[in-house]
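Colleague: All I have is the shape, not the residue letters:
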């Protein structure tokens, strides 16, 4: 998998570092590569990053996505776009509709948007990997799971077209981590009977 992470802020840099450390071919795309210091992977222009990628992770502020799509939408044709950006002030936090309009040939997934960067930087909470909720088409499920696992999180698939459900998880995380004071290094864990000691998931 060749990954282009668009955005060189905390989330973009943290994800790129994890992807690169896991052996994924990863670059960061920036409008001004020369201004990026101490990058964990190679930094190139956005156009260069997109040209060499089959998977694109949008790790920009949500307010920057429309401009990115207006300029680079056609270059996303045939690529998997993993939307990690949040339009926090908008009625809908994800950019599924905008990607579909500006890059109709792209495939869309929603991930890395429902927890803070602190969890991406250190996915073990009390010695246990946090779960990470995501939505993607079934044919893209394995690719997104590979990305989430590369960060050290346990992927939990919500099915296709469940982007707004992923968005709701962000607000639950905010409520627990910030408003309820549990701290930003907080995560989720899905527990099932197969997690019980001595159980066999095949039973």
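Modeller: Nice, I can see it. Treat the numbers as computed from the prediction; the structure is a model and nothing was measured. Numbers count the residues shown, from 1 in each chain.
Colleague: From here on, just use CA atoms for contacts and neighbour counts.
Modeller: Will do.
Colleague: where do the helices sit along the protein?
Modeller: 10-21, 46-51, 65-72, 96-102, 117-121, 141-151, 163-174 (DSSP state H).
Colleague: Which one, of those, ends up nearest to residue 1?
Modeller: Across those, residue 1 has its closest neighbour in helix 141-151 (8.2 Å, CA to CA).
Colleague: In addition, the following structure is provided for comparison:
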């Protein structure tokens, strides 16, 4: 199992990091205020600085507000070289939700992937009541597909659904379809992707 650095300890980062730890990963949370943080819960995960989490993570999951991504990359972009970095952010209300262009500009050595952005954090905390699994669309380079899929499927109730390399816009399209459902069905929503052929 890889060591996962989770940047962000809020609803998304905290929920995902604890799920990864329970799924067998070594997890280091990156927080601006690590002292006294309860992000790890009872999982055995560690809470450190952002620098420590980036350094420790073979895989880094970015779970910050969309407005903070560029600043993070300006400060830490070089340290992401060679690492699989999973973009779980959404730049609302911008016309482009993913941070692929920011990574290309400020962290070109990172191995960019897009996942965990199309569903609300409640789906990651509690599997949907209909029994799931819920398909989670993701994009990554082909060589990182298994790594990202295993990370997704360590979260109870999720099934990885690969859209291909450089398919972050398709992940964003899934977000546009799903988010209106939260207002009518609640925020823990199951997604089933059905294909023909």
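Modeller: Arrived safely. A quick note: this is a predicted structure, and the numbers were derived from the prediction, not measured.
Colleague: Return the most buried member of the helices of structure 1.
Modeller: Burial of the helices of structure 1 is given as mean neighbour count (mean count of other CA atoms under 10 Å); helix 10-21 ranks first at a mean of 22.
Colleague: residues in contact with that helix?
Modeller: 5-7, 25-28, 39-41, 59-60, 117, 120-121, 147, 150-151 (CA atoms under 8 Å, 6 or more residues apart in numbering).
Colleague: Put together CSV for the helices of structure 1, with distance to residue 135 of structure 1 on each row.
Modeller: Output for the helices of structure 1, formatted as CSV (distance: least, CA to CA, whole Å):
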stretch, distance to residue 135 of structure 1
helix 10-21, 18
helix 46-51, 22
helix 65-72, 19
helix 96-102, 11
helix 117-121, 18
helix 141-151, 8
helix 163-174, 6
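Colleague: Tell me which residues touch residue 166 of structure 1, please.
Modeller: With CA under 8 Å, 6+ apart, residue 166 of structure 1 has these contacts: 110-111, 113-114, 133-135.
Colleague: hmm, 7 Å instead?
Modeller: 114, 133-134 (CA atoms under 7 Å, 6 or more residues apart in numbering).
Colleague: how much space between the corresponding residue of structure 2 for it and residue 81 of structure 2?
Modeller: The alignment partner of residue 166 of structure 1 in structure 2, by TM-score structural alignment, is residue 171. Distance check for residue 171 of structure 2 against residue 81 of structure 2: by CA to CA, to the nearest Å, it reads 24 Å.
Colleague: swap in residue 21 of structure 2?
Modeller: Residue 21 of structure 2 is 24 Å from residue 81 of structure 2, by CA to CA.
Colleague: Next, the contact list for the alignment partner in structure 1 of residue 100 of structure 2, please.
Modeller: Aligning on TM-score structural alignment places residue 100 of structure 2 opposite residue 96 in structure 1. Contacts for residue 96 of structure 1 (CA under 7 Å, 6+ apart) come out as residue 108.
Colleague: For residue 126 of structure 2, grab the count of nearby residues.
Modeller: 13 (other CA atoms under 10 Å).
Colleague: what's the nearest residue to the residue most central in space within structure 1 if we skip its chain neighbours?
Modeller: In structure 1, the centroid-proximal residue (CA atoms, centre = their mean) is residue 112; its distance is 3.0 Å. The spatially closest residue to residue 112 of structure 1, leaving aside those adjacent along the chain, is residue 84, at 4.8 Å (CA to CA, 6 or more residues apart in numbering).
Colleague: Who are the contact partners of the counterpart of that neighbour in structure 2?
Modeller: Per TM-score structural alignment, the equivalent position to residue 84 of structure 1 in structure 2 is residue 88. With contact set as CA under 7 Å, 6+ apart, residue 88 of structure 2 has these partners: 61-63, 114-117.
Colleague: Against residue 129 of structure 2, how distant is residue 88 of structure 2?
Modeller: Taking CA to CA, one finds residue 88 of structure 2 at 23 Å from residue 129 of structure 2.
Colleague: What of residue 161 of structure 2?
Modeller: 20 Å.
Colleague: Neighbour count: these two, which is higher?
Modeller: residue 161 (18 against 11).
Colleague: nearest residue to that one other than its sequence neighbours?
Modeller: Using CA to CA, 6+ apart and skipping the chain neighbours, the partner closest in space to residue 161 of structure 2 is residue 137 (4.6 Å).
Colleague: Neighbours of the one you found, how many?
Modeller: When neighbours are counted by other CA under 10 Å, residue 137 of structure 2 comes out with 30.
Colleague: give the contact list for the residue mapped onto it from structure 1.
Modeller: Matched across to structure 1, residue 137 of structure 2 falls on residue 133, judged by TM-score structural alignment. Contact analysis of residue 133 of structure 1 by CA under 7 Å, 6+ apart lists 111, 155-158, 166.
Colleague: same thing but 8 Å
Modeller: So residue 133 of structure 1 contacts 111, 114, 155-158, 166, 169 (CA under 8 Å, 6+ apart).
Colleague: Looking at those residues, spot the one nearest residue 102 of structure 1.
Modeller: residue 111 (19.6 Å).
Colleague: Was I right to think the closest one contacts residue 131?
Modeller: No. Residue 111 of structure 1 is not in contact with residue 131 according to CA atoms under 8 Å; the separation is 11.6 Å.
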